[in-house]
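> Provided below for reference: sequence and predicted model.
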Amino acid sequence: MIALAAVATLGFSGLIGSGTTATAAPTATTDLKTVPFEVSGELPIYPKALWRNGSSSADVRKVEARLVQLKLLDKQYQDNSFGTSTRSAVKKFQASKGIPELGYLDQNTWDQLKAATHEPTQTELFPPAPVVDGKRLDQRCATGVALCIDKTSRKLRYVVDGVVKATMDVRFGAKATATREGAFSVGWKSRNHVSKLYDSAMPYAMFFSGGQAVHYSSDFAARGYNGASHGCVNVRNLTQIKWLFDQIDIGDKVIVYRS
């Protein structure tokens, strides 16, 4: 860098043979910006990001809906948040168009994505949730694989792309150890789990929020709703939970809500 700066400051007069007319000498402050990164040490300039990993807005949902149209993104990942799945889909689209695979939406990528797709419909943006017993499930259960858990009806429904595959009776934590509500995902599974905290069996456990899990409860099977859990979602039927355990993968959605 010192040598380059010296050359830029002195000009090209020492490098050009006699009889050659030299143009204005380059300066360190202007011409070093055109020198490749490995020579200049300066960072390359990237296009401005419109939406990138971590962005959250209604516009992100529109981007995702267009990526779903192109089958570059699974609709179960369609929400208002730009995550790793969306970033991967964007990179695939950029590769297909010969655009640098930045993994975020710059203006050029957004223009080409709009040109390759149609304006998302309301249904594409917000797929309708399935109707069960005359009531719609939570909207978050409408796409992908979900354990859709309704605290009002005390039912767990195994839902795949809006279709209810199974329904199970469940109970929840007592007031002091309430089952948390919200959108989660299965973090890990344990077929023959035993709680170290309570020294109690939790067969076919699917953990979704800290120590809270969906699992079989022999106490629920024996006492019904007279008892309560320590925060977990208890399933009464052993045959059903055995089957469900084998259907669920790590990362599948768990939606706990009140209807």
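In hand now; what should we look at?
> going forward, measure contacts between C-alpha atoms and count neighbours the same way
OK.
> mind listing the strands in the stretch 101-250 of the chain by residue range?
Under the criterion DSSP state E, counting those that start in this stretch, the stretch 101-250 of the chain carries strands at the ranges 131-132, 135-136, 145-150, 155-160, 163-171, 182-185, 188-194, 201-209, 212-216, 233-235.
> Check it against this one:
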Amino acid sequence: MIAAVALLLAGCAPGAVSPDATPLPAPSSPVAEPVPATPSAPAPSPSFSPDPVPSITEPPTQETAPPAPPPPPALLELSDEGDDVRDLQHRLLQLDWFSGKITGVYAEDTRLAIEGFQAKRGIPVTGAVDQVTLDRLHSMTREPTRDEMYNVLTPGPAIYAQGSKGDGVKDLQARLKQIGWYSPKIDGIFGAQTLEAVKGFQAKRQIPVTGEVDQRTKDRLYGMTRKPTADELNNVVRAATPSTMTLDDRCLTGRVICISKAQRRLAWVIDGTIVDTMSVRFGSELTPTRNGVFSVYWKSKNHVSSLYDTPMPYALFFSGGQAVHYSADFARNGYNGASHGCVNVRDKSAVAALFDAARVGDKVVVYA
């Protein structure tokens, strides 16, 4: 009976009564009431966890560097012409970056001057004039006059002129001789040869070419030379000392910068006569200084190497990027080093005098 009741309860909703059920007669003897079974907690339905869907990992995005900003627009560049270029050239001349006459043509010499100016001041080196370069140049210079832009020079009163005589003329001749402009004997007479020497000196330095010595000419000459000795003023030539440099035969005629690798010396020579000598050093085995006969093709007083970002004062270029120039490293460290192919000079005053004396076109001889 209990089993039957249990089966009934298991098959029906708890507490539900069938409407068609007929009441049973009361039993004659007491019947034990079945104790209703406590329904057990329904078994939990199995839960199904779906397999995790594998996530798709995107490949890392390659971050590309932003493109370099385009260079600022050029206001003046190679092949430009006109008064703006004249103004530019004279401003560069004021800072000793440009030499020679103002032409108004943006040629290679102007481009190289701009490169040097830009490199020295941390401006991107392009050789073209952008607004930053122009503003910096204007802040360091004054506006040139029209006469300056067109090479119109006004001379001052003459101190010495053709026909002048005396010790002052002797001093003048000896100083011109020191820098290679005068080669005859010192005689104290301002004649035709002295006149031509003064004209050449003036033309080289943008001084009115009159052949007369005005204050501007005298100041410039004295600033580049030393006081002559008594021997110089009286044409006394001392016997050569053992340290005198042995010259290559190619150095014996004309105006020559004569450079000996074996002797580690440079001589400034005019018609076979040594005017001055100085110690030099050269490139390493990896960057050798070229041997041969060359000529000075460009002068740059305050040059800065655009390749090595290194100052090259008083640079006399003779073969590609190779030049004679002052080297602070050579002055400091001597021969414990080498150049990148240039001819380094450690005597700054000597190479400054050579820079002023040498002309574009002068011969350069480099030999072992």
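Arrived safely. Given the structure is predicted, the values throughout are model-derived calculations rather than measurements.
> what's the TM-score for these two chains?
Remark: TM-score between the superposed chains equals 0.48 [TM-score structural alignment, normalised by the length of the first structure]; 129 aligned residues with a C-alpha RMSD of 1.8 Å.
> how about the strands of the stretch 101-250 of the first structure in TSV, adding mean neighbour count and distance to residue 7 of the first structure?
Converted to TSV, the strands of the stretch 101-250 of the first structure look like this (neighbours: other C-alpha atoms under 10 Å; distance: least, C-alpha to C-alpha, whole Å):
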stretch	mean neighbour count	distance to residue 7 of the first structure
strand 131-132	12	75
strand 135-136	12	73
strand 145-150	25	64
strand 155-160	21	67
strand 163-171	19	71
strand 182-185	16	60
strand 188-194	14	61
strand 201-209	23	62
strand 212-216	25	67
strand 233-235	28	73
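> Could you count how many residues lie near residue 4 of the first structure?
Here the number of neighbours of residue 4 of the first structure (other C-alpha atoms under 10 Å) works out to 15.
> So for the host helix or strand of residue 67 of the first structure, what gets flagged as buried?
Element membership for residue 67 of the first structure, per DSSP states H and E: helix 58-69. Neighbour counts using 16 or more other C-alpha atoms under 10 Å place 60-69 of helix 58-69 of the first structure among the buried residues.
> So which elements touch it?
Taking 3 or more C-alpha pairs under 8 Å, 6 or more residues apart in numbering; DSSP states H and E as contact, the helices and strands that helix 58-69 of the first structure lies on are helix 84-96, helix 122-125.
> Please identify the most buried of these.
Per residue and on average, the most neighbours among these fall to helix 84-96, with a mean of 19 (mean count of other C-alpha atoms under 10 Å).
> thinking again about what came up before, which member of the buried residues of helix 58-69 of the first structure is positioned nearest residue 123 of the first structure?
For the buried residues of helix 58-69 of the first structure, the minimum distance to residue 123 of the first structure (C-alpha to C-alpha) is 10.0 Å, reached by residue 65.
> farthest pair in the buried residues of helix 58-69 of the first structure?
The most widely separated members of those, counting by C-alpha to C-alpha, are 60 and 69 (14.3 Å).
> Can I take it that residue 217 of the second structure is in a helix?
Yes. Using DSSP: H, G, I helix; E, B strand; the rest coil, the secondary structure at residue 217 of the second structure is a helix.
> So it sits against residue 202, correct?
Yes. Using C-alpha atoms under 8 Å, residue 217 of the second structure makes contact with residue 202 at a distance of 6.8 Å.
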